[in-house]
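S.K.: Okay, predicted coordinates and the sequence, questions at the end:
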Amino acid sequence: MQTIILAVALVSSIAWTNAAQGPLLLPAQESLAKIQRHGYVPFKRHIPSNLNLRGGGKGNVLITGGAGYIGTHCAVTLQEAGYTVMILDNFSNSCKKSIERVGEITGKSIEKVFDVDIRDKAALDKVFKENKVDAVIHCAGLKAVGESVREPIAYYENNFVGALNLIKAMSAAGCKKIVFSSSATVYGNPAKVPITEDFPLQCTNPYGRTKFFIEEMLRDVANADPEWKVINLRYFNPVGAHSSGKIGEDPSGIPNNLMPYVTKVAIGKLEKLTVFGDDYDTPDGTGVRDYIHVMDLAKGHVAAVDKLFSIEGEVVYNLGTGHGYSVLDMVKAMKEASGREVPYVIGPRRSGDVPTCYADAAKAKQELHWEAKLGVKEMCQDAWNWQCKNPNGYREEAELAGAKK
């Protein structure tokens, strides 16, 4: 009589090899009677798909736009969580030095970096054909609201067409797990706050519409093909930097986002801040936003990638703190963090902006087991630390001098 010994592993299953049949898996929850009757249960049916049995780690994650602000912070948190990170970027608004800094923080360099534009379908196909990619975080794209109003065609071409090319390349390679960096701009001007994921979507600018159309495309793809697993992350307003000061937000030219502009004014790189409108229906008349520390946001991406391996179809999550702060609140907080004055003037409202926008992130807390931990004080302290340690961003003084010649 054959003796069967059961061992319960942390993954609630055990594996062994049958000489005739190859690798097999015995789930701990299977009854002994069923096992004796059938002999075994096929290994493939029960192994958790986020386990990389080929040599450690959780799997290979490709970050598009991985040299940028969000991408680099995601790369750090993914590496620290045990994933192998690959980066794809065209470096139009970023540089390779940011990727080197990720390696300095984690102690592990990113070996695969692809200098590719997501509008180049052939180049994308080559990346997926030649590399094993288990999941994608799609961060690449243009992201300035005001610029999108002035140059809508560029935004539709870069953001929407680029995403379409990416989905095609992924599908052809059999890689069907994606976390998409969407935005709270898809909600437009909400009737009330805080905003939950089931709020009506009513974009007020081309940037927001590109995010909305990409979400809809991914939703349709997931509905048509059950192998696709999609998580759309609607982030609110990322600010701050890694506490080491090695990576942070480094916009090309004049910043479009509030906090890098504020830090450049505080350090003396820019003369004054222009506040776009002080006649909104808010406590101090300036726009109110849900500012979230970029490291909290990055950890939300790790939670989303983990979740990809257990969901069905497409899921949406807000990533925010659930608290709204005005432009002048943030100016005051940066003044306290830096000990510097932040001169400002009031300008006209900016086209496409909404008065108030902040999240209800309860769904992410419940299903992703994630919530923002860091407050405005830490956001400003880390943003200031990055600015002081990198007054010219990732560019060295020698590079800047050379560029002026």
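M.R.: In hand now; what should we look at?
S.K.: can we go C-alpha only for contacts and neighbour counts from here?
M.R.: OK.
S.K.: Report how many residues lie close to the closest residue to residue 257 other than its chain neighbours.
M.R.: Take residue 257 and drop its neighbours on the chain: the residue closest to it by CA to CA, 6 or more residues apart in numbering is residue 144, 7.8 Å away. Residue 144 sits with 15 neighbouring residues when counted by other CA atoms under 10 Å.
S.K.: again with the one 10 residues further on
M.R.: Around residue 154 there are 14 other residues, counting by other CA under 10 Å.
S.K.: which is the next helix or strand following the one helix or strand it maps to?
M.R.: Per DSSP states H and E, residue 154 falls inside helix 152-155. Next in sequence after helix 152-155, counting helices and strands by DSSP H and E, comes helix 162-173.
S.K.: can you pull out the helices in the stretch 151-300 of the chain?
M.R.: For the stretch 151-300 of the chain, the helices defined by DSSP state H, counting those that start in this stretch occupy 152-155, 162-173, 206-224, 258-267, 294-308.
S.K.: between the longest one and helix 162-173, how many degrees?
M.R.: So the one you mean is helix 206-224. 20 degrees (axes from the mean of the first three to the mean of the last three CA atoms, to 10 degrees).
S.K.: shouldn't the residue nearest to residue 257 be in contact with residue 254?
M.R.: No: with contact defined as CA atoms under 8 Å, residue 144 does not reach residue 254; the gap is 11.5 Å.
S.K.: also this one, for the comparison:
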Amino acid sequence: MNILLTGGAGYIGSHTYLALAEAGYTPVIVDNFSNSHRGVLQRLQAITERPVLCEEGDVLDTAWVEGVLRKRRIGGVVHLAGDKAVGESVAKPLKYYRNNIGGAVSLLEAMQAAGCEVMVFSSSATVYGDPASVPIAEHFPRSHTNPYGHTKLVIEDMLAALNTAQPSWKIAVLRYFNPVGAHASGLIGEDPSGIPNNLMPFIAQVALGKRAHLQVFGNDYATPDGTGVRDFIHVSDLAEGHVAGLKALLERGESLTVNLGTGRGHSVLEVVKAFEAASGRPVAYQFAPRRPGDIAQCYADPSLAEQLLGWRASRPLDQMCADSWRWQSKNPDGYR
């Protein structure tokens, strides 16, 4: 079956491409390469030893997307395309509302016109805002603390409304926690442009000597070592979660919403120490004041995903760090 993978050349998209291919699907990438690299395509071909199908364009172009869906005879869509930096969303909210919400509306209209009603949607734990307790379960109240999180929440509501109006749609909403790591081959991984927004690539660049030190925002939280605690999940586990979600939709035909996380939190300093052990390099850090909107701890209750999808994260923190280091050390300049 051909599966359309929007944002398929990105960090999560490229790993999901491999998981889909390994499961016997034929992924077709749609990407405008605004935040990804064409070099990814050659790496994917090297890993799979198969030609990579890619259509370059923007999901905001509804007619073009419909044409791709028809031409490629798409049986389902995994929707990952969108802007994802929390800080940028605060500075440029209109960009996020246009690209994320507008892109989702455009894609859904194209799918409807082409008669494709199966979607796996990349949501986020940001829809829980600042949770009252942990671990976080799917029934917890939703809120948002930034425009990026708001776009995910709005799209979730939009999908629910569509499913109510047209029950023939099959939709899986996957709420990610913190994806890290890289493919075991070291050929693909996270390649942020400019200063990394995420912890792991920043740590990796410090270990490599590209940055002087890591800033740890806050060391006075009510956590074991005072630093923030997050649920870090290996990107390959996350990719396999997309395949499990797609299979559940195709086999059972029931829409669902699940967390994709490990169920365990690791503090910033725990991650630093694990990365030092994996790389054999020191990671210098300095404490800085808390950032507005940051919370003390956030980790998932992933039991529903195991119950509904038969999926469970299996790669521990030391493997996340080892795979990140392999990617970073083999590709010090990323895909460039």
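M.R.: Cool, the structure landed. As the structure is a computational prediction, the values presented were derived from the model and not from experiment.
S.K.: for the residue nearest to residue 257 of structure 1, what are its contacts?
M.R.: 207, 256, 257 (CA atoms under 8 Å, 6 or more residues apart in numbering).
S.K.: Now which of those would you call buried?
M.R.: With neighbours counted by 16 or more other CA atoms under 10 Å, the contacts of residue 144 of structure 1 contain buried members at 207, 257.
S.K.: what about structure 2, which of the contacts of residue 144 of structure 1 hold up?
M.R.: Among the contacts of residue 144 of structure 1, the contacts conserved in structure 2 (both residues aligned by TM-score structural alignment, their matches' CA atoms under 8 Å) are 207, 256.
S.K.: which one of the contacts of residue 144 of structure 1 is nearest residue 74 of structure 1?
M.R.: residue 257 (19.3 Å; CA to CA).
S.K.: To which residue of structure 2 is the closest one aligned?
M.R.: Counting by TM-score structural alignment, residue 257 of structure 1 corresponds to residue 198 in structure 2.
S.K.: same thing with residue 33 of structure 1?
M.R.: So, by TM-score structural alignment, residue 33 of structure 1 is left unmatched.
S.K.: Could you count how many residues lie near residue 33 of structure 1?
M.R.: 9.
S.K.: in what helix or strand does it lie?
M.R.: Judged by DSSP H and E, residue 33 of structure 1 forms part of helix 32-38.
S.K.: Quick check: what element follows that helix along the chain?
M.R.: Past helix 32-38 of structure 1, the next helix or strand by DSSP H and E is strand 41-42.
S.K.: circling back to that earlier point, mind listing residues that contact the helix holding residue 33 of structure 1?
M.R.: Here helix 32-38 of structure 1 has contacts from residue 41, using CA under 8 Å, 6+ apart.
S.K.: got the helices of the stretch 151-300 of structure 1 as JSON lines, with distance to residue 107 of structure 1 columns?
M.R.: Below are these laid out as JSON lines (distance: least, CA to CA, whole Å):
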{"stretch": "helix 152-155", "distance to residue 107 of structure 1": "36"}
{"stretch": "helix 162-173", "distance to residue 107 of structure 1": "30"}
{"stretch": "helix 206-224", "distance to residue 107 of structure 1": "34"}
{"stretch": "helix 258-267", "distance to residue 107 of structure 1": "27"}
{"stretch": "helix 294-308", "distance to residue 107 of structure 1": "18"}
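S.K.: Which residue in structure 2 aligns with residue 332 of structure 1?
M.R.: By TM-score structural alignment, residue 332 of structure 1 lines up with residue 273.
S.K.: hang on, I meant residue 180 of structure 1
M.R.: Using TM-score structural alignment, residue 180 of structure 1 pairs with residue 121 in structure 2.
S.K.: which residues does its match contact?
M.R.: Contacts of residue 121 of structure 2 (CA under 8 Å, 6+ apart): 78, 79, 80, 171, 172, 173, 174.
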